[in-house]
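Student: Give me the fold of what follows.
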Amino acid sequence: MKVELFIPCFVDQLFPETAFNTVKLLEKAGCTVTYNAAQTCCGQPAFNAGFWDEAKEIGRKFLNDYSEDGVIVSPSASCTGMVRNYYSDLFTNTALHNKCRAVQGNIYELSDFLVNILQVDYFGAELEGRAVYHDSCAGLRECKIKAEPRQLLSKVHGLELFDLPDNETCCGFGGTFAVKFEAISSAMAQQKVDNAIAMEADYIISTDASCLMHLQSYIDKQQLPIKTIHLADVLAGGWGNV
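Tutor: Presented below is the predicted three-dimensional model:
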């Protein structure tokens, strides 16, 4: 299957290894991956901040960067959810109406694509330790992803996976929320991390680098004995660097 890769701007700038690991996973699953180097952002930051005209301009570029009938895969439930759910607010009854609908129906978050479309859940990955999985708000509510990441992680050699008591609670990032309401955001991160440590977890795993970035910032500031890691990086572990 031919796949067009969408790498969110913050993954491109801050977590490039996650992008490379996404390519490795898709290729190992039998896909031919193409990447349009002209791609930038989906427009979510501007949209969530209320700058819809600016978000529409960025979204128009996004739609034009991808083919109308191509399958698009992204290692981000947040950005996938933005395109699937909120582009309708920007492009319904516009010249890009039909292109928008086509792209919305063809974009997938990585775990959703691997499990439900390719029906592949084993990569020979290895990761020793205990981990909890964090359901990002976008993954759970916008992309309806819950079982898929857990199914993939259950096949990772050496990994013990546990559910957090508050695994459906927001980590506190929320994009601009973390900036506008820093104290509340930090307290929510603390609760999430404290619960993970109480379960003696070595890792917090998620499909969203933005959530993991937020939690890792709190972990680093408090110098806590736990680490965040993206699902793609886990699945590429043990073989992806060979």
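Student: going forward, measure contacts between C-alpha atoms and count neighbours the same way
Tutor: Noted.
Student: Check the spacing between the residue minimising distance to the centre of the chain and residue 51 real quick.
Tutor: Geometric centre of the chain, nearest residue: residue 76, 2.2 Å, by CA atoms, centre = their mean. Residue 76 sits at a distance of 22 Å from residue 51 (criterion: CA to CA, to the nearest Å).
Student: who's in contact with the nearest residue to residue 31 once chain neighbours are set aside?
Tutor: When the adjacent residues along the chain are set aside, residue 31 lies closest to residue 1, with 4.9 Å between them (CA to CA, 6 or more residues apart in numbering). The contact partners of residue 1, by CA atoms under 8 Å, 6 or more residues apart in numbering, come to 30, 31, 32.
Student: which residue sits closest to the first one, ignoring its sequence neighbours?
Tutor: Right, residue 30. Distance criterion CA to CA, 6+ apart; nearest residue to residue 30, sequence neighbours excluded, is residue 1 at 7.0 Å.
Student: And the strands in this structure, which stretches?
Tutor: Ranges of strands in the chain, per DSSP state E, are 2-5, 32-35, 71-74, 107-109, 126-133, 157-163, 203-206, 227-230.
Student: now the ones you listed in JSON lines, with mean neighbour count and distance to residue 65?
Tutor: Shown next, in JSON lines, are the strands of the chain (neighbours: other CA atoms under 10 Å; distance: least, CA to CA, whole Å):
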{"stretch": "strand 2-5", "mean neighbour count": "19", "distance to residue 65": "10"}
{"stretch": "strand 32-35", "mean neighbour count": "14", "distance to residue 65": "10"}
{"stretch": "strand 71-74", "mean neighbour count": "24", "distance to residue 65": "11"}
{"stretch": "strand 107-109", "mean neighbour count": "25", "distance to residue 65": "13"}
{"stretch": "strand 126-133", "mean neighbour count": "19", "distance to residue 65": "32"}
{"stretch": "strand 157-163", "mean neighbour count": "16", "distance to residue 65": "38"}
{"stretch": "strand 203-206", "mean neighbour count": "25", "distance to residue 65": "27"}
{"stretch": "strand 227-230", "mean neighbour count": "21", "distance to residue 65": "26"}
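Student: Second chain to compare with the first, below:
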Amino acid sequence: MRVALFVTCVNDALFPSTGVATVKLLERLGVTVDFPAAQTCCGQPHFNTGHRSAAEKLVHHTARAFAGYEYVVTPSGSCAAMVREQYPRWGEDSLPARTHELTEFLVDVLKVTDVGAYFPHTVTYHPSCHGLRSLGLGDRPHRLLRAVKGLVLRELPGADECCGFGGTFAVKNAAVSTAMGQDKVHSALTTRAEVLCAADNSCLMHLGGLIRRQDEPLRPLHIAEILSSTEQHPYGPEEPTR
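Tutor: Below is the predicted model of the structure:
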């Protein structure tokens, strides 16, 4: 099977390890991964802030970049939701049907939950708003995490509550965004997990900043990096302990 990786601009610019982990994981499962070099931003920031003409240009550009691929896989619920929900507004009906968030691609298309991962740490999972409400990922991430050898999954209190990032919401409403993020971090800390996991690095960027400022012993990590892990741990030689 051949798929196109839609890495997203956030991952490309700030979290390239997530893109690398996604490719490593898919290739381990027998998938051939292409990276269309023409891909840029999907247009979500422009659309959300009212710059519709700029968003439209990016929508058509993205559709052209991924033309011809049966499957387009992205490690981002928010960007997958943008494509699926908003692209038909501009007549781009083909790409939404072919675009899959990583965990739903694994479970629904490849029909796997045990991806051969090994990650001996305690983990709690934060479902992003786009993954939870727009894509309806449901228990797919949990099923994948529970199948990881060595991993102990702890339920996150108030998991369905927003972390407060919301793209430009965090900029325009910084005080509210910070308060919401602090509530989410507090909930994660009550689980005494070592790792706070999510399927969106935008949420993890927001929460990770708060965690670092509070100097808490909690590591934000994208689910792709957990699922791609085998004998080598993503922490390197210095693993956090509790």
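Student: what's the TM-score here?
Tutor: Put the two chains on top of each other and the TM-score (TM-score structural alignment, normalised by the length of structure 1) is 0.93; 234 aligned residues with a CA RMSD of 1.5 Å.
Student: any chance of the strands of structure 1 in JSON lines, with distance to residue 177 of structure 1 too?
Tutor: As requested, these are arranged in JSON lines below (distance: least, CA to CA, whole Å):
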{"stretch": "strand 2-5", "distance to residue 177 of structure 1": "28"}
{"stretch": "strand 32-35", "distance to residue 177 of structure 1": "31"}
{"stretch": "strand 71-74", "distance to residue 177 of structure 1": "23"}
{"stretch": "strand 107-109", "distance to residue 177 of structure 1": "23"}
{"stretch": "strand 126-133", "distance to residue 177 of structure 1": "22"}
{"stretch": "strand 157-163", "distance to residue 177 of structure 1": "25"}
{"stretch": "strand 203-206", "distance to residue 177 of structure 1": "19"}
{"stretch": "strand 227-230", "distance to residue 177 of structure 1": "21"}
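Student: Of the ones you listed, which is nearest residue 146 of structure 1?
Tutor: Nearest to residue 146 of structure 1 among those is strand 126-133 (9.8 Å), distances taken as CA to CA.
Student: distance from that closest one to structure 2 after superposition?
Tutor: In the superposition with structure 2, the average deviation recorded for strand 126-133 of structure 1 is 1.6 Å (mean CA distance after the TM-score superposition for structure 1).
Student: in structure 2, what residues pair with that strand?
Tutor: Under the alignment (TM-score structural alignment), strand 126-133 of structure 1 falls on residues 118-125 in structure 2.
Student: Tell me how far that stretch lies from the chain's centre.
Tutor: Computed by CA atoms, centre = their mean, to the nearest Å, the separation of stretch 118-125 of structure 2 from the middle of its chain amounts to 16 Å.
Student: swap in stretch 131-140 of structure 1?
Tutor: 9 Å.
Student: what's around the aligned partner of residue 170 of structure 2 in structure 1, how many residues?
Tutor: Residue correspondence to structure 1 (TM-score structural alignment): residue 170 of structure 2 is matched to residue 178. Residue 178 of structure 1: 15 surrounding residues under other CA atoms under 10 Å.
Student: And residue 178 of structure 1, how close does it get to residue 83 of structure 1?
Tutor: Relative to residue 83 of structure 1, and taking CA to CA, residue 178 of structure 1 is found at 22 Å.
Student: coming back round to it: tabulate the contacts of residue 1 of structure 1 (JSON lines), appending distance to residue 9 of structure 1.
Tutor: Listed next are the contacts of residue 1 of structure 1 as JSON lines, based on distance: CA to CA, whole Å:
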{"residue": "30", "distance to residue 9 of structure 1": "26"}
{"residue": "31", "distance to residue 9 of structure 1": "23"}
{"residue": "32", "distance to residue 9 of structure 1": "22"}
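Student: out of those, which one sits closest to residue 160 of structure 1?
Tutor: Checking those against residue 160 of structure 1 by CA to CA gives residue 30 as the nearest, at 27.6 Å.
Student: ok, which stretches of structure 2 are helices?
Tutor: 9-14, 16-28, 44-48, 52-65, 77-86, 94-98, 102-104, 129, 140-146, 169-172, 174-190, 201-214, 223-227 (DSSP state H).
Student: and residue 119 of structure 2, which of the ones you listed is closest to it?
Tutor: Of these, nearest to residue 119 of structure 2 by CA to CA is helix 223-227, at 6.6 Å.
Student: What range does the closest one cover in structure 1?
Tutor: Using TM-score structural alignment, helix 223-227 of structure 2 corresponds to residues 231-235 of structure 1.
Student: mean per-residue distance, the matching stretch to structure 2?
Tutor: After superposition onto structure 2, the mean distance of stretch 231-235 of structure 1 to its aligned counterpart is 0.4 Å, using mean CA distance after the TM-score superposition for structure 1.
Student: And for that stretch, what's in contact with it?
Tutor: Here stretch 231-235 of structure 1 makes contact (CA under 8 Å, 6+ apart) with 17-18, 21-22, 25, 75, 123-127, 149, 152-153, 156, 205-207.
Student: before we move on, what about stretch 152-166 of structure 1?
Tutor: With CA under 8 Å, 6+ apart, stretch 152-166 of structure 1 has contacts from 111, 115, 121-134, 192, 195-196, 199, 231, 235.
Student: equivalent range in structure 2 for it?
Tutor: Under TM-score structural alignment, the match for stretch 152-166 of structure 1 in structure 2 covers residues 144-158.
Student: And residue 55 of structure 2, how close does it get to residue 82 of structure 2?
Tutor: Counting by CA to CA - residue 55 of structure 2 and residue 82 of structure 2 are separated by 11 Å.
Student: where do the contact lists of those two overlap?
Tutor: Common neighbours of residue 55 of structure 2 and residue 82 (criterion: CA under 8 Å, 6+ apart): 42, 44.
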